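Undergrad: Provide a 3D model corresponding to the input given below.
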Amino acid sequence: MGTTRVSAAAVVGALVVQLAAPSTWHSASLAVFASGVAVGIPHGAVDHLVPAWFRIGTTAVGRVAVLSGYVAAAAGAFLFALWAPSAALALFLAASVMHFGRGETAVSALRRPSHAPPRQVDRICVVAYGAVTTLLPLARWPRVVRPFVQQLAPGAERLLTPTTCLTTMALTGGVVVLAGVALARTARFLDIAELALLTALFALLPPLAAFGIYFGAWHSPRHIGRLVCTDPANHALLAAGRLPAVLWRFTRQAAAPTAAGFLALTALLYASQTHRDAFVPVGIAFLAALTAPHLVVVALLDRHAAAPVDAFPIRPEHGDL
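TA: Okay, the predicted model is just below:
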């Protein structure tokens, strides 16, 4: 079963649980969120290798420059999130809309590389996916997210007024409908179904649980699928149907960075035992530190996606991601 079908099945399962036992996700929200973030850490663990796939930083000096830039971006994001939390929150949300939205449209393009949608359709879908996964949970669940926003960026919780939330939900609903119509005109019915699933997930489940499920079971596996298809060293293996070898190669590549991420997260959790008031802002700053350079790398991946797309072994005869 392909990655996209597994992720869709996970969301369907979550929605079934919500309909059958609504209190389940409320009581398990924090655990699901933490689990989803932990499971999703490996999806950014090979960021340092991506530039070389496009012949960027292939020399010793270039590799040092790429790594130094990655660390500098992470450190800068961490300090900025602590120094200017409100501005960092606004930038983080805007970047997340583009990142998650573009991630979904990129995977869709890989499924049908010879039938790319018109650029205007792609742009509408980026905004629709991004708004559903980033803005809808804030607007739909203001009472739940307000304490976290207040701790992260004091004063920013004033944006969660009833009027603002209703406006955000209305605009999100409008762009989802527009995206659905545009996708229907290009006969991308699977994309419509997936957009509907994500909209239901973030509308019906508490925000922490919804994001944990989305990040760990949907976004991260699909991004890993995209990465293994992009790595030039995997093209021959995938064409030969040697998926276990491809996944084992990715596991080896991601092992050390993933371990480092878990160690840093463990240290943060340990420190929070004695400094509980600082846990939320420092924790979000830590996520920002991981996210900022990752966004840069994914933007590079997006920019160069057109170059190797014809070499991707993503065809109906080879199955899906």
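Undergrad: going forward, measure contacts and count neighbours with C-alpha atoms only.
TA: OK.
Undergrad: Now the element after the longest helix along the chain, going C-ward?
TA: Assignment by DSSP state H gives helix 243-272 as the longest helix of the chain. Using DSSP states H and E, the helix or strand that directly follows helix 243-272 along the chain is helix 279-304.
Undergrad: any idea of the angle that next one forms with helix 243-272?
TA: If you take axes from the mean of the first three to the mean of the last three Cα atoms, to 10 degrees, helix 279-304 sits at 150 degrees to helix 243-272.
Undergrad: quick one: the spatially closest residue to Gly44 that is not a sequence neighbour from Ala288, how far?
TA: When the adjacent residues along the chain are set aside, Gly44 lies closest to His294, with 6.5 Å between them (Cα to Cα, 6 or more residues apart in numbering). Distance of His294 to Ala288, computed by Cα to Cα, to the nearest Å: 10 Å.
Undergrad: before we move on, what about Leu178?
TA: Distance, Leu178 to Ala288, by Cα to Cα: 31 Å.
Undergrad: neighbour count winner among the two?
TA: Higher neighbour count among Leu178 and Ala288: Ala288, with 24 against 16, using other Cα atoms under 10 Å.
Undergrad: if I pick the more buried one, what's in contact with it?
TA: Ala74, Ala77, Phe78, Ala81, Phe92 (Cα atoms under 8 Å, 6 or more residues apart in numbering).
Undergrad: 7 Å instead?
TA: Ala77, Phe78 (Cα atoms under 7 Å, 6 or more residues apart in numbering).
Undergrad: What number of residues are in the vicinity of Gly40?
TA: Gly40: 24 neighbours (other Cα under 10 Å).
Undergrad: Where do the strands of the stretch 1-150 of the chain begin and end?
TA: Assigned by DSSP state E, counting those that start in this stretch, the stretch 1-150 of the chain shows no strands.
Undergrad: Count the neighbours of Gln187 for me.
TA: You called it Gln, but residue 187 is Ala. 12.
Undergrad: Please name every helix or strand in contact with the helix or strand Val228 falls within.
TA: In this structure, Val228 sits in helix 220-230 according to DSSP H and E. On a contact count with 3 or more Cα pairs under 7 Å, 6 or more residues apart in numbering; DSSP states H and E, helix 220-230 meets helix 3-20.
Undergrad: Now the second one, please; I'll put the structures next to each other:
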Amino acid sequence: MAVYVRVQALPGRHAPDGQGDRVPASYWIAAAGLTLAVVSHLPLGRPAAIAVATIVFIGGGLPHGAYDIALLRRAAALDRRRLSLVVAGYAAIVGAMALMWTTMPLFALILFLVVASIHFGEDWGMIEEPLLRVAAGAAIIAAPTIGHPGAVTRLFVAMSDDRAGVLVRVVIAIAPVALLITAVGIAVAWRSGSRNWATAMASCLLLLVAAPPVAGFALFFVFLHSPRHLAATRIVLRDMTLLRWLATGGALSATALFGWWMLQRMTIAPVGDITAGAFQLLASVAVPHLLLSRWLDRRLERTRSAVSG
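TA: This next block holds a predicted model:
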């Protein structure tokens, strides 16, 4: 989340000589495995493989947003009453998103894509212009439409309705621009010394094009995006014992998974389409996650300005 920009420099912006450029070893292992699977023509697009990739991106990706409330409490020093109000508001936004999937699914899908683009764009601190960062974040969504437009269309339709096919065509149209901007960001990161990040992001984008959409997204979300934010959050919450840290992430992720199950029970996604339901769950928690991260980012900026002044 945006806290990462202030706690530990994003590659290429405040990371001279490659510092702050670490990419988890698990990413390289997962990327090598996915590359081998793609070149070996393994059936990664079959239902069983898609289900496995879905479990990976939900189980491995949700925990990075599980510490939002703890971060807020640390930044704002809230008492119990105010904290309860914040938690209630957070839950209300999640509930509103879930309701939106039942009443306005196409709008919910568009909102999800916009929020995801903004959030993923926060990884690109070396790009100064906010709109260009959003475009770089959108490349994560756009890349799969180049290699697997049919699979992306089926997923979007399952998440909303038949009108989602038009949305896929819009995403395909913007894909070249988004990927070009991301290529510029990769070049800037490389020149700035963040070569691990640049190499990892370039390989990830290639795999997002080449691999089936859910497998490619799981690689990015679980092995590249989430670990960076988890590491930054751990720095902010370093006084938490490891047991409490793990228990917090596990409990809140389990709560989100219970919500996923409830979404399926409400038949928001077609029966049996666990992947559509998983992305709907991700969308439902992504909106409050982004709003809270933006608020924390502004508060940290004010605190830094006050200290420097």
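Undergrad: re earlier: matching residues in structure 2 for the helix holding Val228 of structure 1?
TA: On structure 2, the counterpart of helix 220-230 of structure 1 by TM-score structural alignment is residues 226-236.
Undergrad: Val94 of structure 2 corresponds to which position in structure 1?
TA: Pairing criterion TM-score structural alignment: the partner of Val94 of structure 2 within structure 1 is identified as Ala74.
Undergrad: swap in Trp245 of structure 2?
TA: Mapped onto structure 1 by TM-score structural alignment, Trp245 of structure 2 lines up with Phe250.
Undergrad: what's around its match, how many residues?
TA: By other Cα under 10 Å, 20 other residues sit near Phe250 of structure 1.
Undergrad: What of Pro281 of structure 1?
TA: By other Cα under 10 Å, neighbour count at Pro281 of structure 1 equals 19.
Undergrad: now swap in Ala260 of structure 1 and tell me
TA: Residues near Ala260 of structure 1, counting by other Cα under 10 Å: 12.
Undergrad: For stretch 192-199 of structure 1, grab the matching residue range in structure 2.
TA: Counting by TM-score structural alignment, stretch 192-199 of structure 1 falls onto residues 198-205 of structure 2.
Undergrad: what's the mean deviation for the matching stretch versus structure 1?
TA: In this overlay with structure 1, the average offset of stretch 198-205 of structure 2 from its partner residues is 1.5 Å by mean Cα distance after the TM-score superposition for structure 1.
Undergrad: For that stretch, report the contacting residues that lie outside it.
TA: By Cα under 7 Å, 6+ apart, stretch 198-205 of structure 2 touches Ala143, Ile186, Ala189, Trp190, Phe220.
Undergrad: Over in structure 1, tell me which residue corresponds to the third one.
TA: Read that as Ala189 of structure 2. Checking TM-score structural alignment: Ala189 of structure 2 goes with Leu183.
Undergrad: now that match: how far from Asp191 of structure 1?
TA: Distance from Leu183 of structure 1 to Asp191 of structure 1, by Cα to Cα: 7 Å.
Undergrad: more crowded one of the two?
TA: The neighbour comparison of Leu183 of structure 1 against Asp191 (other Cα under 10 Å) goes to Leu183, with 21 against 18.
Undergrad: Check what contacts the helix or strand hosting that one and list those residues.
TA: Assigned by DSSP H and E, Leu183 of structure 1 belongs to helix 162-185. With Cα under 7 Å, 6+ apart as the test, helix 162-185 of structure 1 has contacts from Val121, Ile124, Cys125, Ala128, Ala131, Val132, Leu136, Ala139, Arg140, Phe189, Ile192.
Undergrad: Spatially, which two of these are the most separated?
TA: Spanning the widest gap among these are Ala139 and Phe189, at 27.2 Å by Cα to Cα.
Undergrad: Can you list the buried residues in stretch 187-198 of structure 2?
TA: Ala187, Val188, Ala189, Trp190, Ser192, Gly193, Ser194, Arg195, Asn196, Trp197, Ala198 (16 or more other Cα atoms under 10 Å).
Undergrad: need those residues in a markdown table with distance to Tyr90 of structure 2, can you?
TA: As requested, the buried residues of stretch 187-198 of structure 2 are exported to a markdown table (distance: Cα to Cα, whole Å):
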| residue | distance to Tyr90 of structure 2 |
| --- | --- |
| Ala187 | 38 |
| Val188 | 36 |
| Ala189 | 35 |
| Trp190 | 38 |
| Ser192 | 38 |
| Gly193 | 38 |
| Ser194 | 35 |
| Arg195 | 37 |
| Asn196 | 35 |
| Trp197 | 32 |
| Ala198 | 34 |
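Undergrad: Please give me every residue in contact with the aligned partner of Val287 of structure 2 in structure 1.
TA: In structure 1, the residue matched to Val287 of structure 2 (TM-score structural alignment) is Ala292. Residues in contact with Ala292 of structure 1, defined by Cα under 7 Å, 6+ apart, are Ala73, Ala74, Ala77.
Undergrad: quick check, nearest of the residues you listed to Arg5 of structure 1?
TA: Ala74 (32.9 Å).
Undergrad: The closest one and Ala285 of structure 1: what is the separation?
TA: With Cα to Cα as the criterion, Ala74 of structure 1 and Ala285 of structure 1 are 10 Å apart.
Undergrad: These two: who's more crowded?
TA: A count of neighbours by other Cα under 10 Å puts Ala285 above the other of Ala74 of structure 1 and Ala285, at 25 against 22.
Undergrad: ok now do that one, which residues does it touch?
TA: So Ala285 of structure 1 contacts Phe78, Ala81, Leu82 (Cα under 7 Å, 6+ apart).
Undergrad: ok, and the most crowded of these?
TA: Among the contacts of Ala285 of structure 1, the one with the most neighbours (other Cα under 10 Å) is Ala81, at 26 neighbours.
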